[in-house]
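Visitor: from the sequence below, what's the structure:
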Amino acid sequence: MNYLDSLYWIHERNKFGIKPGVKRMQWMLAKLNNPQFKINGIHVGGTNGKGSTVAYIRSALVNNDYQVGTFTSPFIETFNERISLNGHPISDDELVNLVQIVKPVSEALEVETDLGTATEFEIITTMMFVYFGEINPVDFVIVEAGLGVKNDSTNVFNPILTILTSIGLDHTDILGDSYVDIAKDKGAIVKPNTPIIYAVKNDEALKVIRHNAKMNDAKAIELDRDITVVSEGDEFTYRYKNYELETLVLNMLGEHQKENAALAITALLELNEAGSVDLDFNKMIDGIESVTWSGRIERVKDQPLMIIDGAHNNESVEALIDTIKDYYHLEQVDILFSAVKGKPVNEMLEQLMPITQNLYITEFDFPKAMTKEDISNEINFEQKELVDDYASFIENYSGHALIITGSLYFISEVKAKVNF
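Guide: Predicted coordinates:
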């Protein structure tokens, strides 16, 4: 198989959809000598902020000369970035090799068990564990959970530390439609005698996480209780225990990014205190401050101003709006919007309306993408227009400011088709 054959085979698993549960993963990994138990892994879950938090930890560790693997989703620019080493995607040849290892095992799963066919996400997750557990062992692997935690494909290893970045109402059709339901699912990231660092704002969800930590004898480290973030314009001060880090300035914009960075710093300090790492704090801070993360409030053009952001639920839309107002000082912008099915599109658009001058609605090539007509039916707004060719629209846009948002999958397509 060549690279394109390998990608086609992986993507073909998409038709099997989302099938919660870890039994297929456990079966396949057992056939592959359980590589998931051979990694020094950090598990990162949450509704929003996972990717950024992974990036902060990875950058700080790499800056301290550690070899760091990461597993993230979805991809923004290249499929291979989902499995990365020191911030660089694995090569095409490495991906082909991984498919050749995992494909026979996934085929045996179908023949030898009644567990059904492995999904795309299960295949990629298995490939990641094989890569970092067998083929290319590293000092640390930072594993971002996919959908929820309890029944997620990543929930099959024994982490040295866990992080829960947030709990919001997303994927409610699968995880449940209340904060408590979602907290019970994502709270499964808490493991026995393993530190859990979390940022949970909803009181009911917070009770669930605190209870899980207590039941598991897990050291619970909570934002706004144990960790303090004092924001002062672009800068912020971080406090935890006897640590105080002042005048931190991130490349990543938004108050939410200061909180994500605070979780990452806490994780690093905990690893340092446990003797798992030996950190130069200046290198750690330099690494965190230098992080950029594609598709997250990313300024892609200055004249006219264009920002792309993968906001795909109410909480991330709120963070986007706050950043547009607080950092760019814009009261009105044009919005180019597209989304996938199952998202609270009406609420997302209602939130965006106060800052929207013109709303442009489009659709993109993705199995779960909504049609532009269905999106338009979700909102009553005078200044809205349906756009057939979003790439041409972006290239010919001549307004004062355009925000392109609604879905990380949409952002990925935009970056592939438009040369900013």
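
Visitor: going by C-alpha atoms from here, please, whenever you check contacts or count neighbours.
Guide: Noted.

Visitor: with adjacent residues omitted, what lies nearest to residue 321?
Guide: residue 352 (7.2 Å; CA to CA, 6 or more residues apart in numbering).

Visitor: the one you found sits in which helix or strand?
Guide: helix 345-352 (DSSP states H and E).

Visitor: check which element follows that helix along the chain.
Guide: Heading C-terminal from helix 345-352 (DSSP H and E), you reach strand 356-361.

Visitor: how distant is that next one from the center of its chain?
Guide: Averaged C-alpha coordinates place strand 356-361 at 26 Å from its chain's average position (CA atoms, centre = their mean, to the nearest Å).

Visitor: quick check: angle from it to helix 345-352?
Guide: 150 degrees (axes from the mean of the first three to the mean of the last three CA atoms, to 10 degrees).

Visitor: by contact count, what packs against whichever helix or strand comes after strand 356-361?
Guide: Downstream of strand 356-361, the next assigned helix or strand under DSSP H and E is helix 372-376. For helix 372-376, the packing partners by 3 or more CA pairs under 8 Å, 6 or more residues apart in numbering; DSSP states H and E come out as strand 356-361, strand 384-386.

Visitor: let's see this one next to it:
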Amino acid sequence: MIINFDQYKERWGIQSDPAIKPGLEGMTRALALLNNPHEKLRVVHVAGTNGKGSTIAFLEQMALHHGLSVGKFTSPCIVDVHDQIRVNLHPISRKEMDRVFETMKNAGISGLLTDFELLTCAAFLHFANEQTDLVLLETGLGGLEDSTNVVDPLVSIITSIDFDHTNILGDTLEQIAHHKAGIIKKGKPAIIGSLQEEALSVIKRKAALENSPLSVYGKDFYVHPGREGEEYIYLKADVAIDRLTRKMAGAHQRINMALAITAFLEVVENLRLNANVDSIRKAVEKTSLAGRFEQVFPKVYFDGAHNPASIGKLVETIKQQFPNETIRFVIGMVRDKDIENVLRLLETVSDEFYFVDFENPRAAKAKDLMQLSRAKKKEIVENCASFIQSSAHFDGVTIVTGSLYLLAEIRNQLISSSALAE
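Guide: Have a look, this model is predicted:
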């Protein structure tokens, strides 16, 4: 479900299918009718089970701090469809969205695409209209058959590979890695995060097949703690960047930071620019991202972790940030996630859970989540926004998690009640 997307489809009389349909045939045909706007773009393509949004956020700041105009396409939304397509941090406006929809209407692509494919076409058109210097493109699902995989990127990034969307991508790491590896393109560099050997071997074979230069975290580039404890040093071959500090909490964010720096060094080399070390430091320090251990009220945090791998990182971050605090969770999830393993992980740091329903066709019922929970204190919350506002006065830390779709809905409720600035 893409919030507020249907209003544009209805206004312009464009039909698309809300279902997920892997494959590039529809995209290829539609983009040809649109004169292939994606071919005009310089792209960094990012896939991975977790870490895509954070890595892109680091990259976005680095590019902006070097004076580049930057387009960004991510999913799902933070508030609604407009923030999924951004240029220089600004969400696409209603006027700009109407402009690209008019172009799509006139091109005759109605009925050819799924919702996400149609949104991807809208993003490509907007970035081409804005003549962006660089586009940061996040895959929606997998990579090989994802609608974004029509581009020929400057560099590809695979942040992580773990179990998620197994009904589509497969139920082994090798099968999932096969889909993620689909974004690796002939002769173009690929930057890889810390992967398990089963997944890494698949990536290596694909890179060799495509003659793609491969850089792997922990082998070809590193991040080490600096002298001051909170500072870090980035190292790659003859490159060393010290005094790196970040506000993005969690040990896993230093890997995302390293992936972004490595990719950005490839970008500036391709664009024949000079990387400014001080600008990279400032960019890393400034980077933040909604829904990634985001403080929304005193002692209230939003985190979009939604599978065992990302929930595991969240638990590590909680232990690191709040070792002596009482923790309680507000949680909603979609049905096709590994709910029981997610709950078992969260129950290692809290025995107090509040389950919520939210508007999404894939959402699990709060009562079903509560039945699966082993927590001693567990309840269903009806008015989630009010509960979260009142949680600012709780003697402990409240963390809202389980789904980015849940966070988007609550954020909209809080904005409507003027409790949270947009």
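
Visitor: what's the TM-score once they're superposed?
Guide: Between these two chains, after superposing, the TM-score reads 0.93 (TM-score structural alignment, normalised by the length of structure 1); 409 aligned residues with a CA RMSD of 2.1 Å.

Visitor: ranges for the strands of the stretch 1-150 of structure 2?
Guide: 43-47, 70-73, 85-87, 90-91, 134-138 (DSSP state E, counting those that start in this stretch).

Visitor: mean deviation of the second one from structure 1?
Guide: Read that as strand 70-73 of structure 2. Strand 70-73 of structure 2, aligned to structure 1 and superposed, deviates on average by 0.8 Å (mean CA distance after the TM-score superposition for structure 1).

Visitor: so where in structure 1 does that strand end up aligned?
Guide: Mapping strand 70-73 of structure 2 onto structure 1 (TM-score structural alignment) gives residues 68-71.

Visitor: and residue 57 of structure 2, what's its match in structure 1?
Guide: The pairwise alignment with structure 1 assigns residue 57 of structure 2 to residue 55, based on TM-score structural alignment.

Visitor: any idea how far the residue lying closest to that match once chain neighbours are set aside is from residue 234 of structure 1?
Guide: Among residues not flanking residue 55 of structure 1 along the chain, residue 291 sits closest, at 6.8 Å (CA to CA, 6+ apart). Distance, residue 291 of structure 1 to residue 234 of structure 1, by CA to CA, to the nearest Å: 15 Å.

Visitor: so between those two, which is more surrounded?
Guide: Taking other CA atoms under 10 Å, residue 291 of structure 1 and residue 234 do not tie; residue 291 has more neighbours (19 against 16).

Visitor: show the contacting residues for the equivalent of the more buried one over in structure 2.
Guide: Here residue 291 of structure 1 is matched to residue 287 in structure 2, going by TM-score structural alignment. Neighbour list for residue 287 of structure 2: 57, 58, 61, 246, 247, 248 [criterion: CA atoms under 8 Å, 6 or more residues apart in numbering].

Visitor: dump these into a markdown table; add neighbour count and distance to residue 221 of structure 2 as well.
Guide: Below are the contacts of residue 287 of structure 2 laid out as a markdown table (neighbours: other CA atoms under 10 Å; distance: CA to CA, whole Å):
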| residue | neighbour count | distance to residue 221 of structure 2 |
| --- | --- | --- |
| 57 | 24 | 20 |
| 58 | 28 | 17 |
| 61 | 25 | 20 |
| 246 | 21 | 18 |
| 247 | 12 | 21 |
| 248 | 22 | 20 |
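
Visitor: just to revisit the earlier point, make a markdown table out of the strands of the stretch 1-150 of structure 2 and add mean neighbour count.
Guide: As requested, the strands of the stretch 1-150 of structure 2 are exported to a markdown table (neighbours: other CA atoms under 10 Å):
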| stretch | mean neighbour count |
| --- | --- |
| strand 43-47 | 27 |
| strand 70-73 | 26 |
| strand 85-87 | 23 |
| strand 90-91 | 16 |
| strand 134-138 | 25 |
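
Visitor: which residues does the counterpart of residue 249 of structure 2 in structure 1 contact?
Guide: Aligned by TM-score structural alignment, residue 249 of structure 2 pairs with residue 253 of structure 1. Residues in contact with residue 253 of structure 1 (CA under 8 Å, 6+ apart) are 297, 323, 327.

Visitor: what strand or helix carries the residue nearest to residue 55 of structure 1?
Guide: Counting by DSSP H and E, residue 291 of structure 1 is found in no helix or strand.

Visitor: from residue 260 of structure 1, how far out is it?
Guide: 12 Å.

Visitor: same question for residue 293 of structure 1.
Guide: 12 Å.

Visitor: what do these two both touch?
Guide: Joint contacts of residue 293 of structure 1 and residue 260 (CA under 8 Å, 6+ apart) are residue 52.

Visitor: of those two, which one has the most company?
Guide: With neighbours defined as other CA under 10 Å, residue 293 of structure 1 and residue 260 compare such that residue 260 has more, 25 against 14.
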